[in-house]
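Colleague: sharing a sequence plus its predicted fold:
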Amino acid sequence: MFQSLISYVEDIKERNHSSGAALVIIKDNKVVLEHYSGYHSNAANSLPIYESSQFNIASARKSYLGLCVAYALYEGKIKSLDDLAVEYFDAYDTNLLGKTTIRDLVTHSHGLHEIDGVMFREFPPGENWAYRGINIVMMTELINKLYGKSFPEFLKERVFHPLGMKETFWHTEPNEKLVQVVDDPNAPATYKLGQTIDGMESNLHTSAREFAQWGNMHLNKGMQIVPEEVIQLATQAHNPFYKNKDLPQNGLFWYVQDTPAIRSEIGEKVPKGSYQILGITGPTLLVVPEYNLVVAKMYNKRYNYGGSNYLHYLREFSNLVADTFRRF
């Protein structure tokens, strides 16, 4: 019954020149599918993708940062999502931040942008939606400051170690388990490794099975390791009220299915209350509480979904998942 999902994953891999792919599905807390194909890079004699292969998940790391923001709210280090950003960020222009709130920063509704080191405002806070990197940098800085350690180290202590996760972390040196990233199909793939593990850089690697486990931990309200309230904070919609109903809804960086929206990366067939995260290298993690389901899909090609067409492919796959498991 999973052949349509496997075929879709393989078709996208071939069309977009990803050298490897993986698909792991957890249903009712049981792994019901593991599919691995291709190689760690596009070089000859590259290692094949296997269960311990660790993909660079790029900005899908936002869901990991989001959990830390949820902890900070739960533990009172951030008093409220509606607190003004100027109360927490001393190094930024207070006039530029203006009435920007923490809520705006975690739901991509902040209106800030940065090009060549110059920060500016694109739209008033809370009035529109745009995916930019500056809010990720800002919230990473804040969590690292609030806890006196990097958020990856925080997660290692609070979540990864208690869950027994050994294939998830920020890497600064290559090793044989790491999957390289294809930028140009006609050029050799390369390792995307940051210089530090402070979470500022997109060097988080994880296996497909631990990516799925990350989703399943959220699905199961923390598995008595993370407080249930923290999970609820991370995965419920927090975006401000948008006049434009086509804009996506967000939790703490997760995309959340509320009322289906044209600009959402989640297809309209996916049940309300589901949530998803993705990265530019091709990983997507979809959690569907109504079906007690987690689907983790991996690639290693930047711009894997074809530039402006990426929403189409994401929505199409999530709709295919919904069609498959509605009958399960």
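Modeller: Arrived safely, thanks for sending.
Colleague: CA only for contacts and neighbour counts going forward, please
Modeller: Fine.
Colleague: and the spatially most central residue of the chain, how far is that from Ile277?
Modeller: Closest to where the C-alpha atoms of the chain average out (CA atoms, centre = their mean) is Ala60, at 2.5 Å. Here Ala60 is placed at a distance of 6 Å from Ile277 (CA to CA, to the nearest Å).
Colleague: and Thr235, by the same measure?
Modeller: 11 Å.
Colleague: check Met200 too.
Modeller: Using CA to CA, Met200 is found at 18 Å from Ile277.
Colleague: neighbour-wise, which of the two wins?
Modeller: Ile277 (22 against 19; other CA atoms under 10 Å).
Colleague: still on that earlier bit, overlap of the contact sets of Ala60 and Ile277?
Modeller: The contact sets of Ala60 and Ile277 overlap at Thr284 (CA atoms under 8 Å, 6 or more residues apart in numbering).
Colleague: next up, a structure to set beside the first:
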Amino acid sequence: MIPWVEDIARKNDSSGHALYIMKDGKTVLEHYGGYHSFEPGAQKVNPTSRFNIASARKSYIGLMVAYALYDGLLKIDQPVHDYVKVKDPVFRGVSIRHLLTHTHGIGEGDSGLYTEFTPGENWSYNNVGVDTLAHLVMEMYGVTISSFLQGRIFNQLEWVETGWMTETSHELVKIIGNRDEKPMDGLHPDSDGTRKNLFVSARELAWWGQLHLDKGKVGNRQIVPEEVVNLATSIHTPESLLDELPRNGAFWYVQDIPRMKSEIGDAVPAGSYQILGVTGPTILVIPKYQIVAVKMYNKRYNYGGADYLRYLKEFSNRVADACT
């Protein structure tokens, strides 16, 4: 796995990378390479280096949504209009299930939201469902996503390398565009959890996956109710969706059968789930093999081109093949 991760870093011109794999709750592989950026004097990537995990953050938002379903604040097939004060016609016919699984059919352009397809009849990846649900659950609980997770999970487990960052720190890995451009810091003034400024170390992202794999339990402590984890990682996609399209839980990609447009490889067994970000961070959980695998990069559009799905599937296939 290490040569493959390093080869992808070279091909995509990522300045830094990390690989962290757990098996049966124990670390079996931990590797760090490269630097926080291409700038002179940049720090080497190390165990405390924190990468901006981009869209992999949706698994954190998804868990709070799963809590809301568990607590009865949301009902998965309830229309979105039953929960929002402003009755935007673009949400007509859209349910919580549709928002969770990228099947809501709402597009977002320069002039605002628009209907792209009938809810539940197709799949299109964008941030509309994520943003809508994020603000909805914050309103319901009366707290931010970051404070909710901090109090219920991060503080209890003494995680200090996970958080939505507003200020620079020597632990934070920069985001690379082109090598000759100034790297981006990935920070945002807001730390409520709705923005793309979640920075996590490779090991704490793996522990996040392990928390899900162990159904919310750490040692003898039930940190997250088991049913909340089940709600986050079970398929909620409408059954009528075309076979080639991905299946999702609470934003996680969930494997049932191999699907052409899924980001999970065909060799990965059913019941596994994965989520990734545009800069290359990926977390893969394979319950059948008791495996959690995390890779980290810091290059935007880390998998470019028309054949991007092949690259996304290759990582999970390699992890699965190594287990058989």
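Modeller: Sure thing, it's come through. What you are looking at is a predicted structure, and each value in this text was computed from that prediction instead of being measured.
Colleague: need the TM-score between these chains.
Modeller: Superposed pair, TM-score by TM-score structural alignment, normalised by the length of structure 2: 0.97. Supporting alignment: 320 aligned residues with a CA RMSD of 0.9 Å.
Colleague: hmm, back to that, what do Thr235 and Ile277 of structure 1 both touch?
Modeller: The contact lists of Thr235 of structure 1 and Ile277 share Trp254, where a contact means CA under 8 Å, 6+ apart.
Colleague: what residue in structure 1 is paired with Val45 of structure 2?
Modeller: Using TM-score structural alignment as the criterion, Val45 of structure 2 maps onto Ile49 of structure 1.
Colleague: how about the contacts made by that match?
Modeller: Ile49 of structure 1 touches Gly20, Ala21, Ala22, Tyr36, Ser37, Gly38, Tyr39, His40, counting by CA under 8 Å, 6+ apart.
Colleague: one more time with 7 Å
Modeller: With contact taken as CA atoms under 7 Å, 6 or more residues apart in numbering, Ile49 of structure 1 is in contact with Gly20, Tyr36, Ser37, Gly38, Tyr39, His40.
Colleague: which among those residues end up buried?
Modeller: By neighbour count, with 16 or more other CA atoms under 10 Å, the contacts of Ile49 of structure 1 hold Gly20, Tyr36, Ser37, Gly38, Tyr39, His40 as buried.
Colleague: kindly reformat the residues you listed as TSV containing distance to Pro248 of structure 1 and secondary structure.
Modeller: Listed next are the buried ones among the contacts of Ile49 of structure 1 as TSV, based on distance: CA to CA, whole Å; DSSP: H, G, I helix; E, B strand; the rest coil:
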residue	distance to Pro248 of structure 1	secondary structure
Gly20	29	strand
Tyr36	31	strand
Ser37	32	strand
Gly38	33	strand
Tyr39	34	strand
His40	33	coil
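Colleague: farthest pair within these?
Modeller: Using CA to CA, the buried ones among the contacts of Ile49 of structure 1 span at most 11.1 Å, a distance reached by Tyr36 and His40.
Colleague: picking that back up, relative to Glu210 of structure 1, how far out is the match of Val45 of structure 2?
Modeller: Ile49 of structure 1 is 15 Å from Glu210 of structure 1, by CA to CA.
Colleague: what's the answer for Phe253 of structure 1, then?
Modeller: Distance, Phe253 of structure 1 to Glu210 of structure 1, by CA to CA: 19 Å.
Colleague: which one of those two is surrounded by more residues?
Modeller: Set Phe253 of structure 1 next to Glu210 and count neighbours by other CA under 10 Å: Phe253 wins out with 29 against 22.
Colleague: what do we get in structure 2 for that one?
Modeller: In structure 2, Phe253 of structure 1 lands on Phe251 (TM-score structural alignment).
Colleague: can you classify Gln274 of structure 2 as helix, strand or coil?
Modeller: strand (DSSP: H, G, I helix; E, B strand; the rest coil).
Colleague: wait, isn't Asn52 of structure 2 in contact with Leu198?
Modeller: Yes. With contact defined as CA atoms under 7 Å, Asn52 of structure 2 reaches Leu198; the gap is 5.7 Å.
Colleague: the two: which is more packed in?
Modeller: Using other CA under 10 Å as the criterion, Asn52 of structure 2 and Leu198 rank with Asn52 on top: 32 against 26.
Colleague: what strand or helix carries the closest residue to that one other than its chain neighbours?
Modeller: Nearest residue to Asn52 of structure 2 in three dimensions, chain neighbours excluded: Phe199, at 4.4 Å (CA to CA, 6 or more residues apart in numbering). In the assignment (DSSP states H and E), Phe199 of structure 2 maps to strand 198-201.
Colleague: which residues does whatever residue of structure 1 lines up with Arg195 of structure 2 contact?
Modeller: Aligned counterpart of Arg195 of structure 2 in structure 1: Glu201 (TM-score structural alignment). For Glu201 of structure 1, the contact set (CA under 7 Å, 6+ apart) comprises Gly194.
Colleague: cool, and Gly251 of structure 1?
Modeller: Applying CA under 7 Å, 6+ apart, the residues contacting Gly251 of structure 1 are Thr107, Ala234, Thr235, Gln236, Ala237, His238, Asn239.
Colleague: kindly report the same for Arg61 of structure 1.
Modeller: Shown in contact with Arg61 of structure 1 (CA under 7 Å, 6+ apart): Leu204.
Colleague: mind telling me what it corresponds to in structure 2?
Modeller: Residue pairing (TM-score structural alignment): Arg61 of structure 1 is matched to Arg57 of structure 2.
Colleague: distance of its match from Pro40 of structure 2?
Modeller: Applying CA to CA, the value for Arg57 of structure 2 to Pro40 of structure 2 is 30 Å.
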